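Participant: here is the input, now give the coordinates:
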Amino acid sequence: MKTLTVLRHAKSSWDDAVARDFDRPLNARGQRAAVTVGRHMRSEGLAFDHVVASPAARIVETVEQVETGYGSALAPEWDRRIYLASASTLLDVVHELPAGADSALLIGHNPGLEDLVLMLVPDRVGDLLRDSVEEKFPTAALAMITFDTDDWGAIRSSAGTLVRFVRPRDLDPALGPES
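Facilitator: Predicted structure coming up:
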């Protein structure tokens, strides 16, 4: 069995006058959300054999803040292809995950991450977790999908089971949508 966890970067700052979107940092709320998600990951005993992430500034900062809450380094492999990638490009990244890794964490951007989850998990009536992802995959949200295979390259559309979907507001209501 393979387990893929996807994490969207935390809320970034649009107030920072950066020349490129790639360089946009997190805002204070995003930093708090990332630490909170990291604490949740630790409390749930989540562990990863391999971590791959976009090298965009907001992802690098998200990783740093998640590590603070998680209490351990994630040590991601930085992969430029993940930056603003489509679901099909992200699936290519998944297919290339190391064979010896049974549990991987992919940290990236929307809409690609949301589209990837919706592609990999079949649309079944009454699947509340998938319905929640389809409604919105907010910043710093975490989704975990399991696959009945031992080969990352064999993962196909509708082959996964969504076993976890956690939004920052589920962990701390103060991190919910702004009024």
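Participant: CA only for contacts and neighbour counts going forward, please
Facilitator: Noted.
Participant: residue contacts, residue 90?
Facilitator: Taking C-alpha atoms under 8 Å, 6 or more residues apart in numbering, we find residue 90 in contact with 81-82, 112-113, 116.
Participant: nearest to residue 5 among these?
Facilitator: residue 113 (10.4 Å; C-alpha to C-alpha).
Participant: mind checking how far whichever strand or helix holds that closest one is from the chain centre?
Facilitator: If you go by DSSP states H and E, residue 113 is part of helix 112-120. Here the centre of helix 112-120 is set off from its chain's centre by 10 Å, with C-alpha atoms, centre = their mean, to the nearest Å.
Participant: what is the burial count for residue 11?
Facilitator: 22 (other C-alpha atoms under 10 Å).
Participant: right, and residue 75 touches residue 49 too?
Facilitator: No. In this structure, residue 75 is not within contact of residue 49 by C-alpha atoms under 8 Å, at 10.4 Å.
Participant: please give me the structure for this one as well, since I'd like to look at both together:
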Amino acid sequence: MSVAESRRIVLFRHAKADWPEVTDHERPLAERGRLDAATAGSRLADTGIPFDLALCSTAVRTRETWKLAVHELAHRPKTVYEERLYEASPGELIAVLNETPDDARNVILVGHNPSVQGLAEILPGAGAGAGAGSGEAREWLDRRGFATAGFAVLSFTGSWKALEPGVATLDDYWAPSE
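Facilitator: Now for the predicted structure:
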């Protein structure tokens, strides 16, 4: 596989979490979150993207979201539970993605806000270049923010090591209805 091939990143925010008396890392999904995670999985399947790799935060709510969503996919990608995705900055998420092997074309990252939204904002950059991408997707994110169980589809050409702000295009965004 050539490093100049087109690649896709799906940024998937965990579903709605509950607030029991546990540490933030241990918070489980709320009932609505369990329903939304399965619905998001169905919508991910509808994209037809054959994921090669899933990078998932180790927090309980992200692991539960992914387990419910991946059940809806025709093909289960290799999943890596990555501690660095919890409480990461957008730059730290890019650093993790930069380590992705180039034989992976389509990667889904299951994480948290504000870093997932921040990454969805900086990877496409601003303006016309590789920039904003789908006007409807950008408008939704700008107006509503990155909803729980929502996902953004971005694409770029090049090696994972070359992934940086401004090189991607925001192709799509989906979130469950509130």
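Participant: what would you report as the TM-score here?
Facilitator: Remark: TM-score between the superposed chains equals 0.88 [TM-score structural alignment, normalised by the length of the second structure]; 167 aligned residues with a C-alpha RMSD of 1.6 Å.
Participant: which residue lines up with residue 103 of the second structure in the first structure?
Facilitator: With TM-score structural alignment as the criterion, residue 103 of the second structure lines up with residue 100 in the first structure.
Participant: burial count for its match?
Facilitator: 11.
Participant: any idea how far it is from residue 1 of the first structure?
Facilitator: 11 Å (C-alpha to C-alpha, to the nearest Å).
Participant: and residue 168 of the first structure, by the same measure?
Facilitator: The gap separating residue 168 of the first structure from residue 1 of the first structure is 27 Å, by C-alpha to C-alpha.
Participant: which one's more surrounded, those two?
Facilitator: A direct count of neighbours by other C-alpha under 10 Å for residue 168 of the first structure and residue 1 places residue 168 higher, at 25 against 11.
Participant: ok so, going back, the helix holding residue 113 of the first structure aligns to what range in the second structure?
Facilitator: Taking TM-score structural alignment, helix 112-120 of the first structure hits residues 115-123 over in the second structure.
Participant: could you pull out the buried residues of the matching stretch?
Facilitator: Going by neighbour count (16 or more other C-alpha atoms under 10 Å), the buried part of stretch 115-123 of the second structure is 115-123.
Participant: stretch 45-58 of the first structure too?
Facilitator: For stretch 45-58 of the first structure, by 16+ other C-alpha under 10 Å, it's 50-58.
Participant: distance from the lengthiest helix in the first structure to the middle of the chain?
Facilitator: When the first structure is parsed with DSSP state H, its longest helix is helix 28-43. Relative to the chain's own centre, helix 28-43 of the first structure is displaced by 13 Å; criterion: C-alpha atoms, centre = their mean.
Participant: residue 141 of the second structure matches what in the first structure?
Facilitator: So, by TM-score structural alignment, residue 141 of the second structure is matched to residue 133.
Participant: specify the local secondary structure of that match.
Facilitator: Following DSSP: H, G, I helix; E, B strand; the rest coil, residue 133 of the first structure is assigned to helix.
Participant: once you drop chain neighbours, what's closest to residue 145 of the second structure?
Facilitator: With sequence-adjacent residues excluded and distances taken as C-alpha to C-alpha, 6 or more residues apart in numbering, residue 145 of the second structure is closest to residue 117, at 7.2 Å.
Participant: what sits against the closest residue to residue 18 of the first structure other than its chain neighbours?
Facilitator: Spatially, and ignoring its direct neighbours in sequence, residue 18 of the first structure is nearest to residue 24 (6.3 Å; C-alpha to C-alpha, 6+ apart). Residue 24 of the first structure makes contact with 12-14, 16, 18, 56-58, according to C-alpha under 8 Å, 6+ apart.
Participant: what helix or strand is the most far-flung residue of the second structure relative to its centre located in?
Facilitator: Centroid-distance maximum for the second structure: residue 21 at 27.4 Å, with C-alpha atoms, centre = their mean. Assigned by DSSP H and E, residue 21 of the second structure falls within no helix or strand.
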